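Visitor: here is the input, now give the coordinates:
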Amino acid sequence: MAQLWNKGYNINQEIFRFTVGNDYVLDQLMIPYDIYGTIAHGAMLKKIGVLTSAEFKRVHTALRQLLKQWQAGKFQVQLQDEDGHTAIENHLVKKLGDLGKKIHTARSRNDQVVTMTRLYVKQTLLQHYQYTLDVIAELLRLAKRYEFLPMPGYTHMQRAMPMSAGMWFDQYAEALLDDLHLLETAYRLNDMNPLGSAAGFGVNLNIDRAYTTKLLGFERVQNNPVYVSYTRGKIEAAVLFALNQLMGSFAKFSNDILMFSMSETGYVELPKEFCTGSSLMPQKRNGDVFELTRGKANVMLGYLVSTIELQNTLLSGYNRDSQLSKDLLVNGLTLYDNTVKVMLTVTGGLAMNKAKCKEACSAEIFATDYALDLVKQGVPFRDAYRQVAAGVDSLVRIDPEKNIRAKRHLGATGNLGLSKIVQERAKRQRWCAGEQKRWQAVQRKLLGVL
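Guide: Next up, the predicted model:
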């Protein structure tokens, strides 16, 4: 198959393999989105008179058939294709002859790859968003189930004050909801149409970029063609930043699980089905899934830093360095997909050891409560603090469940405000469902009659 840029000479094959890298493998994942972009571009070429209605109908039919071939595993992008864009165009030329050669009119692989990637990211982020909402639902279920189960809260790795298992689980539900704000921001940044920017400077044809924006379901046109090249890496970094925050929440949760499931604490009970073992020590049950989640958060950070660094020293306009951001993006999206699904599984199987949680609420963690009780009697806080500190070893243990139920201000252990968090999750669910519905409608229209 000929490369789209081939001018009649043979490129050195070592150079060719180096410049292609694994782009053709990555594009295999994104073929449907390149097909959607090509359908929209073809419809626009028909609208401005480059293609006749009959010609576009043939192109449209060929692209829909190609999508079915890909879905059946019968269309493979090869190394010699260089990328999916070349594979698709060569397929059209082989099937349609000279008509296939018209489809690249007013388009560059520069805007083609960004369009394809943006559509891929749109669908993938919506899937990630939904899975994260599902994890939040599980965390809120656990928070409600253990709303009044007392356990120690920690500062500086030492027992500090009583909290509840419900408070512990809910903090991660709230953290993930905040992280989804960032993911939604990345989604909105991604939701602009680069198609028609061509090689980064526009073209001398009266193309209709608003029309392709509507067909592809983008929120808006990305106005400046040079900026399209700049955002290849910039938008990817925004996506990876949001994924880093999500992975950070999962890493912290995993670290807590590891600490709280140790034999020395025993607050969390891990199902044996979640644990691996040792090849030497027969008694071991290891929570490797949480260790790997903690570690993979750092791998995700590496993807982000690499993506940012790719863009920092580049001249305005397209540079081949940007190609490398696709691999980092796909790796990051894949890593998060695997992680969020595992987190959904583990949150569905966690349980708390009620006896150990209550037993661990030893007398000294009520010291602050004793000091504030003195404040209620009119003792200045600093005097109350010193008085309790002087007698901390003789403090009497308070009933831990009564203690946490008695704290009633908003957010405290006796008033977690879970209903408010449930409502916020429901609001995000409605937004996600609406975006998914709109995107599905776009796909149906592109594959229907235009």
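Visitor: CA atoms for contacts and neighbours, from now on please.
Guide: OK.
Visitor: pretty sure residue 153 is in a helix, no?
Guide: No: under DSSP: H, G, I helix; E, B strand; the rest coil, residue 153 sits outside any helix and is assigned strand.
Visitor: buried ones in stretch 364-384, by neighbour count?
Guide: Neighbour-count burial for stretch 364-384 flags 364-372, 374-375, 384 (criterion: 16 or more other CA atoms under 10 Å).
Visitor: repeat that for stretch 138-149.
Guide: 138-144, 146-149.
Visitor: from those residues, which land in helices?
Guide: 138-144 (DSSP state H).
Visitor: still on that earlier bit, for the buried residues of stretch 364-384, please prepare a markdown table with the additional fields secondary structure.
Guide: Converted to a markdown table, these look like this (three-state DSSP):
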| residue | secondary structure |
| --- | --- |
| 364 | helix |
| 365 | helix |
| 366 | helix |
| 367 | helix |
| 368 | helix |
| 369 | helix |
| 370 | helix |
| 371 | helix |
| 372 | helix |
| 374 | helix |
| 375 | helix |
| 384 | helix |
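Visitor: what's next to stretch 183-197, contact-wise?
Guide: If you take CA atoms under 8 Å, 6 or more residues apart in numbering as the criterion, stretch 183-197 is touched by 41, 106-107, 111-112, 114-115, 118, 121-122, 125, 129, 202-203, 207-209, 212-213, 218-226, 228, 235, 238-239, 242-243.
Visitor: now show me the structure for the sequence below, then we'll compare the two:
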Amino acid sequence: MPKIWSGGASREGSIDISDLMVEDDTVIDQNFLEFEALALIAYHLEIFREGLIASEDSVSILRSLLLLLDRDIVLKPELEDVHGNVEEFVIRNSGKAGDNLRLFLSRNEQIHTDIRLYGRSRLLELAFHSAEISEAALKKRDEFSGSMPGYTHYRQGMVVSVKTYMDYIAAIFENSATEMLETARKMEYLPLGYGSGFGSLSDADFSKISESLGMSPVPVNPQYLSSRRGIDEADILYPVLKLMINISRISQDLIMFSGDEIPLFNLPDGFVTGSSLMANKRNPDFLEMLQGYASEQIGSFNSLISLVANKSSGYHRDFQISKKIMVRSLQRSISILKILPEFFSGIGFDAEASGNIIKNSSYATVNAKKLFSEGHTWKRAYSEAGRMVREGQELEKIKPGDATTITSENLSSIKDAIRQEISRYDDISDKLIALAKKLTVSN
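Guide: Got it, this is the predicted structure:
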């Protein structure tokens, strides 16, 4: 089959290097198929309005793109990517009219558009899951009571309430939901229209195309926007990466806090495994795998930003690796976040065991505070508490307060905002498809 670039100055050689050049591009690009079709529908609706090609050709192309959205097609590796596959499908269904499918378009601006549309969609999905996890942690915060040891340097430091600890977990996921929502909203500029990075030769009005896709017009300088390739993938993944790092740290806590030595929490069945030899084991394999996936994503992110470093301005072929890193990282994160509400809903807290584990010395700081409130200087109060610990004197067990900040009302507001964004983009897609269908029926 002819490549999308067949007919240009470059010719195919006798050696097949497709495995190195495109590898699993079509597997990754399968995720972009819907967004590719929607962007092309928006483009050709504007081409029809402006009469840039014969109206019957525009109608034929739009009809093929609508057919593509209704078909569950699998991209063919020999056509290299989503662009080549879509072009082949449209030409096969539209005949010669399909030759103008990609009128003055570059694959660079097309895949960049797909990346932004796909990344925006997945960030909103992740944001919603993150808010749901926060709600699950919040329910446990309100259910649990009692105190637990607080650790620094893997040593007991102060006593903290379990409500404060669960609120900490809820806060991580609430803040991540907000950050991912904000990042999704920042994916506002439409790359379609910068050509190969030097401006488009198309006479289509890209400001109207941008509006029809719920995005902003291309900034004045096309080289700047094209230079965002790779950086955009990093921007999309950064809030997700930070959340995965926090998930890894929570996992480390719960691995320690559910073990034989510090049995504060009980992990739910289904998230622990047994040993093939030792019948007594309840291994925290799920949490350990979360830590492994977090480490994997850190490595992938470092690979991503390394790809775009030390490059001249303009597109480079190895940037295609960045889309693979982005897609796989987002897919893995979605699969993790989907099941975390059930995990947190199933954990238990053993207040009695926790109370027995707390060392009396962990009350030193709060006892120093009490001495200060009784008139001692802070330095004297601190020293006196230290002396009591050194001499093994019993410190007063002063119950910690609850430092809680997360509310169900705020979480509901965040979820509503995420739903509104998802609904807005769904409405945009539905409107585009409806306009295309109306045009193809009436012509």
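Visitor: nearest to residue 417 of structure 1 among the buried residues of stretch 364-384 of structure 1?
Guide: Taking CA to CA as the measure, residue 369 is the one of these closest to residue 417 of structure 1, at 21.6 Å.
Visitor: end to end, how far does stretch 306-316 of structure 2 reach?
Guide: Its start and end residues considered, stretch 306-316 of structure 2 measures 13 Å (CA to CA, to the nearest Å).
Visitor: show me how far it is from its chain's centre.
Guide: Distance, stretch centre to chain centre, for stretch 306-316 of structure 2: 23 Å (CA atoms, centre = their mean, to the nearest Å).
Visitor: equivalent range in structure 1 for it?
Guide: Aligned using TM-score structural alignment, stretch 306-316 of structure 2 spans residues 309-319 in structure 1.
Visitor: with structure 1 overlaid, report how far the helix or strand in which residue 171 of structure 2 is found is off on average.
Guide: According to DSSP states H and E, residue 171 of structure 2 maps onto helix 162-186. Its matched residues in structure 1 lie on average 2.4 Å from helix 162-186 of structure 2 after superposition (mean CA distance after the TM-score superposition for structure 1).
Visitor: got the buried residues for that helix?
Guide: Neighbour-count burial for helix 162-186 of structure 2 [16+ other CA under 10 Å]: 162-184.
Visitor: can you check stretch 74-86 of structure 2 too?
Guide: 75-77, 79-86.
Visitor: do the same with stretch 401-412 of structure 2
Guide: By neighbour count on 16+ other CA under 10 Å, the buried set for stretch 401-412 of structure 2 is 404, 406, 411.
Visitor: ditto for stretch 441-448 of structure 1
Guide: 442-443, 446-447.
Visitor: whereabouts in structure 2 does it align?
Guide: Going by TM-score structural alignment: stretch 441-448 of structure 1 matches residues 427-434.
Visitor: from residue 364 of structure 2, how far off is residue 392 of structure 2?
Guide: Residue 392 of structure 2 is 12 Å from residue 364 of structure 2, by CA to CA.
Visitor: anything in contact with each of the two?
Guide: Counting by CA under 8 Å, 6+ apart, residue 392 of structure 2 and residue 364 have no common neighbour.
Visitor: what segments of structure 2 are strands?
Guide: In structure 2, the strands defined using DSSP state E lie at 147-152, 155-161, 265-266, 348-349.
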